[in-house]
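> can't give you the sequence, but here's the structure:
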């Protein structure tokens, strides 16, 4: 503790109690030493020195070492200074390095030897020195215990603060990862919906001879897709506004519905689905997203062309997902959607591959683990 810190209410209480205890102890020691064969002048100096050191205790937080040395000097002749000096030695031990404690202890040990010569005690000097050193040693030992306990409590507080900081940082990182996941969800969900809109809008633009029934059907699909896209966007914005939350996730059971939506959009989809069993949710969502991305890309790059979707697997053997469609104008570069799918597959310890087949079709395939 340093003297630059403002004294708290607890500090005032502790300092007041120590001051009163020092005054009471000084009076007792002075009364006991009043019977020594010394001059009245030395007795008066004894009393004055003891009271001065008691008042000096109010400054022990600012100058503990200096006041403890002053106490060692005063105890060479003063009994009344003993109580305040013990408190000063204890303060040095608690607040200052151990080297300072050692020097103060040695200074007080020397003062005890000088004291036995100045006061001419009737007891043998060995008894006086031994008793005094034992008291100082007991005070220093108690102060070292208090010091170690305070250091332990401070260490625990520091650890708690660090743990709180780490937890806060981990929460922030988790939130960032959630935001990244939301970005992927926005790409997957809205990309698919908007692809359906684009296909049907393009069909209306390039088929001016379409019948009223065909125009009405396409317009109804456009309306339904736009409405669903707005609903998805509202859900995303709602999650982003909330401190904690997740976007509603599709399930593996929704995959046939996804295929049927693409068929209604005019995309011929051939589905080979043979996967029954307790598939983990995170694996099922990954399979759903892979099929969704494949259908979305087919709508963008090969509208109206037949698409083959194969989802086959069993517990213990893994799940195979494959989407194949003609892609005469498809570029070979990887888009953000395919990069995101590769990350999704890696997160569930699966594999993803894509590229052209020897027949010129585009193939998106993945193997995902399915525990037995």
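Ah, there it is. As the structure is a prediction and not an experimental result, all values here were calculated from the model.
> C-alpha only now, for contacts and for neighbours.
Fine.
> and the helices in the stretch 1-150 of the chain?
In the stretch 1-150 of the chain, the helices defined using DSSP state H, counting those that start in this stretch lie at 9-33, 40-56, 64-74, 82-95, 98-119, 125-206.
> which of those helices sits most buried?
helix 82-95 (a mean of 25; mean count of other C-alpha atoms under 10 Å).
> related to what we said a few turns ago, adding distance to residue 356, write the helices of the stretch 1-150 of the chain out as a markdown table.
Output for those, formatted as a markdown table (distance: least, C-alpha to C-alpha, whole Å):
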| stretch | distance to residue 356 |
| --- | --- |
| helix 9-33 | 78 |
| helix 40-56 | 90 |
| helix 64-74 | 83 |
| helix 82-95 | 76 |
| helix 98-119 | 76 |
| helix 125-206 | 22 |
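> immediately after the helix or strand containing residue 311, which helix or strand?
Taking DSSP states H and E as the definition, residue 311 sits inside strand 307-314. For strand 307-314, the following helix or strand on the C-terminal side (DSSP H and E) is strand 318-326.
> by contact count, what packs against that next one?
Where contact means 3 or more C-alpha pairs under 8 Å, 6 or more residues apart in numbering; DSSP states H and E, strand 318-326 is packed against helix 281-301, strand 307-314, strand 361-368.
> rewinding a little: ok, residues contacting the strand holding residue 311?
The contact list for strand 307-314 (C-alpha atoms under 8 Å, 6 or more residues apart in numbering) reads 267-277, 291, 295, 298, 319-326, 370.
> got the angle between it and helix 281-301?
Note on geometry: by axes from the mean of the first three to the mean of the last three C-alpha atoms, to 10 degrees, strand 307-314 and helix 281-301 are set 170 degrees apart in direction.
> try this one next to it:
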């Protein structure tokens, strides 16, 4: 038989049901108490039967059953069955079969045998328990031949014994089914709790991955602007004081914006982490309210103006029908694609002109395209993780669209994405 998981509360499920294989030897506090009560009942009945057998009973004497040796054998078998009560949890079937001779020769073992059969019904499948019960019913005629009932004939006595043992079997099977149901419900609750924790962990990981992607898109854009302005100051040491001051001011503002955005992202990440001694319960209902407003397609002209102020030559072509009906998520994805495209253009093609084209309508989808000319200056050594295009491809895929990038026949570099726009 397969092992049943041990319960957290031993009073709810006795340790005897923890494993159905013999030889476990595990017994809870409740089991000790139950076994003590069962042993006490068995011994009490043995003492009552011993006292009763000492009284004059002509029907026993008539059958020769009142002999002292049989009385002593009766008590001996009764004591053995009472001792077997302590072993019934480890070997329920074997102990019940060992008690078969007592079922024929001993009156004082009656309650002990009932306890042994009940244990078999609780801890073994129905076919096994029914077979053991049938064996005890089969030896009942020998018992009634030795100890006849003055009020019932032999068939009636055997039938009465069968009814008693059948009731014990049914009661034991009911207890077994109830305990298995409790174990099943507890196991199901544990699985549901584990699955819930897994879903919470997956949701937290997905959310942090999304935040990391946003961090890359935003900070890469800001850092590339800083690098561009710093490079201009480096390569033009003869610039006028006004130009130097203006470039330094742009660097200061851009650095401030980058730091502010970094603080916001880190604040969101920390919101889901546990503090010392506090269990992390995951993002709460108000966690998203702490995030800054997300960009939309309406912020695209401002993004292009930032690049122009940094000295990049960027042109914007926007032909969108029913722009007010554009979903916010779709506009944010398009904004991030353009942002990454301009960042890559500043990194790998400094000084080259770039064209941003955004077209679309409901039903046809939204097309975003960033094309930069061949570089006219050596590419700046701006470090990068190399995951920007990978993140864009994932973003487009999650939106149900597709992304393509690579050089064109004329040698320009083209980044294009198509995003579905339902009607």
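All right, it came through fine. What you are looking at is a predicted structure, and each value in this text was computed from that prediction instead of being measured.
> how close does the strand holding residue 311 of structure 1 sit to structure 2?
Its aligned residues in structure 2 lie a mean 2.4 Å from strand 307-314 of structure 1 after superposition (mean C-alpha distance after the TM-score superposition for structure 1).
> what does that strand correspond to over in structure 2?
Mapping strand 307-314 of structure 1 onto structure 2 (TM-score structural alignment) gives residues 354-361.
> what residue of structure 1 takes the place of residue 411 of structure 2?
Per TM-score structural alignment, residue 411 of structure 2 is aligned with residue 360.
> no no, residue 163 of structure 2
Alignment note (TM-score structural alignment): residue 163 of structure 2 maps to residue 134 of structure 1.
> what's the spacing between the residue mapped onto residue 344 of structure 2 from structure 1 and residue 222 of structure 1?
Alignment note: residue 344 of structure 2 maps to residue 297 in structure 1; criterion TM-score structural alignment. Counting by C-alpha to C-alpha, to the nearest Å, the separation of residue 297 of structure 1 from residue 222 of structure 1 is 18 Å.
> equivalent analysis for residue 279 of structure 1, please.
33 Å.
> and what of residue 183 of structure 1?
24 Å.
> now the strand holding residue 311 of structure 1 and strand 361-368, what's the angle there?
Using the same axes, to 10 degrees: strand 307-314 of structure 1 against strand 361-368 is 20 degrees.
> test my guess that residue 310 of structure 2 contacts residue 223.
No. Assessed by C-alpha atoms under 8 Å, residue 310 of structure 2 is found out of contact with residue 223, at 11.8 Å.
> how many other residues sit next to the counterpart of residue 399 of structure 2 in structure 1?
Residue 399 of structure 2 maps onto residue 348 in structure 1, with residues paired by TM-score structural alignment. A count of neighbours around residue 348 of structure 1, defined by other C-alpha atoms under 10 Å, yields 14.
> so how far is residue 64 of structure 1 from residue 19 of structure 1?
15 Å.
> residue 290 of structure 1 now?
73 Å.
> now residue 133 of structure 1
Using C-alpha to C-alpha, residue 133 of structure 1 is found at 20 Å from residue 64 of structure 1.
> ok, residue 122 of structure 1 next?
For residue 122 of structure 1, the distance to residue 64 of structure 1 equals 33 Å [C-alpha to C-alpha].
> and for residue 282 of structure 1?
Taken as C-alpha to C-alpha, the span from residue 282 of structure 1 to residue 64 of structure 1 is 65 Å.
> I'd assumed residue 405 of structure 2 was in a strand, is it?
Yes. Counting by DSSP: H, G, I helix; E, B strand; the rest coil, residue 405 of structure 2 falls inside a strand.
> so it touches residue 393, yeah?
No. Using C-alpha under 8 Å, residue 405 of structure 2 makes no contact with residue 393, being 9.8 Å away.
> these two: which is more packed in?
Shown here are residue 405 of structure 2 and residue 393; by other C-alpha under 10 Å, residue 393 has more neighbours (19 against 16).
> can you get me a residue count around the closest residue to that one other than its chain neighbours?
Spatially, and ignoring its direct neighbours in sequence, residue 393 of structure 2 is nearest to residue 403 (5.6 Å; C-alpha to C-alpha, 6 or more residues apart in numbering). Residue 403 of structure 2: 21 surrounding residues under other C-alpha under 10 Å.
> residue contacts, residue 403 of structure 2?
Residue 403 of structure 2 makes contact with 392-393, 396-397, 415-418 under the criterion C-alpha under 8 Å, 6+ apart.
> ok, so of those residues, who is nearest residue 171 of structure 2?
Closest approach between the contacts of residue 403 of structure 2 and residue 171 of structure 2, by C-alpha to C-alpha: residue 397, at 60.7 Å.
> surely that closest one is in a helix?
Yes. Assessed with three-state DSSP, residue 397 of structure 2 lies in a helix.
> now for residue 334 of structure 2, how many residues are close by?
For residue 334 of structure 2, the count of nearby residues is 26 (other C-alpha under 10 Å).
> and it, what pairs with it in structure 1?
With TM-score structural alignment as the criterion, residue 334 of structure 2 matches residue 287.
> okay, that match and residue 251 of structure 1: tell me how far apart.
9 Å.
> over to residue 139 of structure 1?
The spacing between residue 139 of structure 1 and residue 251 of structure 1, counted by C-alpha to C-alpha, is 71 Å.
> next one: residue 33 of structure 1
Distance from residue 33 of structure 1 to residue 251 of structure 1, counting by C-alpha to C-alpha: 91 Å.
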